[in-house]
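[1] 3D model of this:
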Amino acid sequence: MTTPQTKLTGKLLIDTAMGSFLGDKRIRLLEAIDKTGSISQAAKAVPLSYKAAWDAVDDMNNVAPEPLVNRFAGGRHGGGTELTAFARRLIAFYRALEKESQLALAKLTSNLEQNGVCDVDDFRQVLRRMSMKTSARNQFAGPVIAIKEGVVDAEVSIRLAPELVLTAIVTRESAENLGLAKDRDVLAFVKASSILLLTGDDGHISARNRFTGTVTHLHQGPVNAEVTLAMPGGQHVLTAVVTLSSVKRLGLAVGQAVTAVFKASSVFLASMD
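    Modelled structure (predicted):
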């Protein structure tokens, strides 16, 4: 009886200075959007839930240097989606890299077998453990534009877009460990539960980050609701989790102008080597 040949297979994940944000499922989602012009139809093709598809699109637009997906009004369902030229170039780049990575894995498998390594499960496990994920709902990327150092802490300003600056406060030790410096690209994470929403001007809020945007999605659960805002500039979005009673009290609705507020200390950073 012949022993089945051990083979390495894998999915390509693009990990750039702007963060890990693009893999097989998201590429297939982009391709489906390009084909159908509909986020709902693209979600069914992947398959993904409608919400998961929009979350993926928002995440990609947040960390990409240019928008990948544009939304427009009109059409049979009152609106649609389309890929940008940048997104189409990115898909082509990904597919070319994917082809080369599969050839490399096939060669690696052959080399391992020639050296008497017939079981590569341990190797797969190491690769899986090297993957990093975070539970923070909001992920952004951009260059550091300023660092103000104090005795204990450092205030770090990150430019997400020409008109959009995020502020984080980290310890001086953390800033040194991350190698933070002006013009260095970093990732910024904010938990959805750390964000407060305001529907009017309130001068008594001391939080450093204040962004006024428009509600694009409102997903209500049994207790809480997830509220997604389009931030100034249109490319980035911010998602907050608030109670249903807060949704009712604020009268939140899609299309409404809302200000998202969160402390600089609620932002945590990661640098990309």
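[2] C-alpha only now, for contacts and for neighbours.
    Fine.
[3] show me what the helix or strand A175 falls within is packed up against.
    Using DSSP states H and E, A175 falls within helix 172-178. On a contact count with 3 or more Cα pairs under 8 Å, 6 or more residues apart in numbering; DSSP states H and E, helix 172-178 meets strand 153-161.
[4] want to put them side by side, so please do this one too:
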Amino acid sequence: MPARPMTATRFLARMSLETEVGTALSDTRIRLLEEIGRKGSINQAAKAVPLSYKAAWDAIDTMNNLAPEPLVVRVTGGRQGGGTQLTEYGRRIVAMYRALEIEYQAALDRLSERLNDVGGGDIQAFQKLMHSMSMKTSARNQFAGIVTGLRDGGVDYEVRLRLDPRHEITSVITKASAENLNLQIGKEVFAMVKSSSVMLAVDKGMKLTARNQLWGEVVAVHEGPVNNEVTLQLPSGRNVTAVVTQDSCTALGIEVGTEACAFFKSSSVILAAYD
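    Modelled structure (predicted):
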């Protein structure tokens, strides 16, 4: 029986912009931003995408943390008692993404026209390679920062990252890791911290041994059977999330609007960088 000829193939553009710590922008996240711009409500925008309310806020937190300035901000007041708003920077990002997507689709269309010249095995090998190269991280807190300090400790390296004009964080990694990342002053690096490694405090007079101390306002508390997920917003608009017990939240008086400090050890900060 003769082999069937390869039928015409068209790749459809579902573009995502990836960083070393996972997806920064995707079609789903862009649609979420577009819906926020239209509706001014995270709840309504999430339903339109669709996403769960928590997944929508998680996506916004990640985008705001990785961007040089917030894409989405909370607003208060008005007849509805407040909502969410797409910033001018966020609008520009959406417009640039959609423009790039058009060019991306045009490139895929040109590739489809040439597919008959490529063997099926080569296509499968390429697909396998793309799958193996994708990377996701379970770390809840992801930040982009610029290296502002490096100190060689012999066995390890102390690395300081500037998150915004007010905040720096410190990471301690092995010397081999520092060399592998090719760290240098001014280089952009991604920092990841698991939410379970982040602790909270509310007393400004308390002395802490943790090098990293980020003060902000509690903007969300997601309650669970035993633990709560608490999100703090820094003055720059970036967010930090901690998982703490309900008893700890009660003892500290943690609720939306509380000023609190998210602190974590420098050894809890994982770094990633572009080659």
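[5] one step back: average gap between the helix holding A175 of the first structure and the second structure?
    If you overlay the two and look at helix 172-178 of the first structure, the average distance to its match in the second structure is 0.6 Å (mean Cα distance after the TM-score superposition for the first structure).
[6] just the helices in the stretch 151-275 of the second structure please.
    With DSSP state H, counting those that start in this stretch as the criterion, the stretch 151-275 of the second structure has helices at 175-181, 246-252.
[7] what range in the first structure does the last one sit on?
    In the comparison with the first structure, helix 246-252 of the second structure aligns to the range 244-250 (TM-score structural alignment).
[8] tell me which element the residue positioned nearest the centre of the second structure is part of?
    Nearest residue to the geometric centre of the second structure (Cα atoms, centre = their mean): T62, 2.7 Å. Applying DSSP H and E as the criterion places T62 of the second structure in helix 53-66.
[9] what's the matching range in the first structure for that helix?
    Helix 53-66 of the second structure corresponds to residues 50-63 in the first structure, going by TM-score structural alignment.
[10] ok, now which ones touch L32 of the second structure?
    Counting by Cα atoms under 8 Å, 6 or more residues apart in numbering, L32 of the second structure touches A45, A46, V49, A56.
[11] got a winner among these for most neighbours?
    Compared across those, A45 has the highest neighbour count, 24 neighbours, by other Cα atoms under 10 Å.
[12] what's the helix or strand for that one?
    helix 42-48.
[13] show me where the second structure has its strands.
    Ranges of strands within the second structure are 16-19, 22-26, 72-76, 82-86, 141-152, 156-162, 168-174, 188-193, 199-201, 212-223, 227-233, 239-245, 259-264, 270-272, based on DSSP state E.
[14] looking at those, spot the one closest to L181 of the second structure.
    L181 of the second structure lies closest to strand 270-272 among the strands of the second structure, at 7.2 Å (Cα to Cα).
[15] for that closest one, grab the matching residue range in the first structure.
    Using TM-score structural alignment, strand 270-272 of the second structure pairs with 268-270 in the first structure.
[16] distance from that stretch to the second structure after superposition?
    Following superposition, stretch 268-270 of the first structure is found to deviate from the second structure by 0.3 Å on average (mean Cα distance after the TM-score superposition for the first structure).
[17] what lies in contact with that stretch?
    When contacts are defined by Cα under 8 Å, 6+ apart, stretch 268-270 of the first structure is touched by residues A168, V170, L178, V186, L187, A188, F189, V190.
[18] please repeat the previous calculation with a cut-off of 10 Å.
    Identification of contacts with stretch 268-270 of the first structure by Cα atoms under 10 Å, 6 or more residues apart in numbering yields 19, 136, 139-141, 156, 168-170, 174-175, 178-180, 185-191.
[19] before we move on, back to that, so what secondary structure elements neighbour the helix holding A45 of the second structure?
    Helix 42-48 of the second structure is packed against helix 27-39, helix 53-66, strand 82-86, with contacts defined by 3 or more Cα pairs under 10 Å, 6 or more residues apart in numbering; DSSP states H and E.
[20] switch these over to CSV; also include distance to A125 of the second structure.
    Shown next, in CSV, are those (distance: least, Cα to Cα, whole Å):
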stretch, distance to A125 of the second structure
helix 27-39, 25
helix 53-66, 32
strand 82-86, 41
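[21] and the ones you listed: which comes nearest L129 of the second structure?
    helix 27-39 (22.1 Å).
[22] the closest one corresponds to what range in the first structure?
    Using TM-score structural alignment, the partner range for helix 27-39 of the second structure is residues 24-36.
[23] compared with the second structure, how much does that stretch deviate?
    Stretch 24-36 of the first structure versus its aligned partner: 0.5 Å mean (mean Cα distance after the TM-score superposition for the first structure).
[24] how far is that stretch from where the chain is centred?
    Centroid separation between stretch 24-36 of the first structure and its chain, computed with Cα atoms, centre = their mean, to the nearest Å, is 16 Å.
[25] next, the contact list for F189 of the first structure, please.
    134-141, 168, 266-270 are the contacts of F189 of the first structure under Cα under 10 Å, 6+ apart.
[26] quick one, which of these are buried?
    Buried members of the contacts of F189 of the first structure, scored by 16 or more other Cα atoms under 10 Å, are R137, N138, Q139, F140, A141, A168, S266, V267, F268, L269, A270.
[27] dump those residues into CSV; add distance to Q125 of the first structure as well.
    What follows is these, written out as CSV (distance: Cα to Cα, whole Å):
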residue, distance to Q125 of the first structure
R137, 26
N138, 28
Q139, 26
F140, 29
A141, 29
A168, 35
S266, 33
V267, 31
F268, 28
L269, 27
A270, 24
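[28] on that earlier part again, out of the helices and strands packed on helix 42-48 of the second structure, which gets nearest to E103 of the second structure?
    Among those, the nearest to E103 of the second structure by Cα to Cα is helix 27-39 (14.6 Å).
[29] returning to that earlier point: could I get the strands of the second structure in JSON lines, plus columns for distance to L100 of the second structure?
    Output for these, formatted as JSON lines (distance: least, Cα to Cα, whole Å):
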{"stretch": "strand 16-19", "distance to L100 of the second structure": "11"}
{"stretch": "strand 22-26", "distance to L100 of the second structure": "12"}
{"stretch": "strand 72-76", "distance to L100 of the second structure": "21"}
{"stretch": "strand 82-86", "distance to L100 of the second structure": "20"}
{"stretch": "strand 141-152", "distance to L100 of the second structure": "22"}
{"stretch": "strand 156-162", "distance to L100 of the second structure": "29"}
{"stretch": "strand 168-174", "distance to L100 of the second structure": "33"}
{"stretch": "strand 188-193", "distance to L100 of the second structure": "23"}
{"stretch": "strand 199-201", "distance to L100 of the second structure": "40"}
{"stretch": "strand 212-223", "distance to L100 of the second structure": "33"}
{"stretch": "strand 227-233", "distance to L100 of the second structure": "31"}
{"stretch": "strand 239-245", "distance to L100 of the second structure": "28"}
{"stretch": "strand 259-264", "distance to L100 of the second structure": "37"}
{"stretch": "strand 270-272", "distance to L100 of the second structure": "26"}
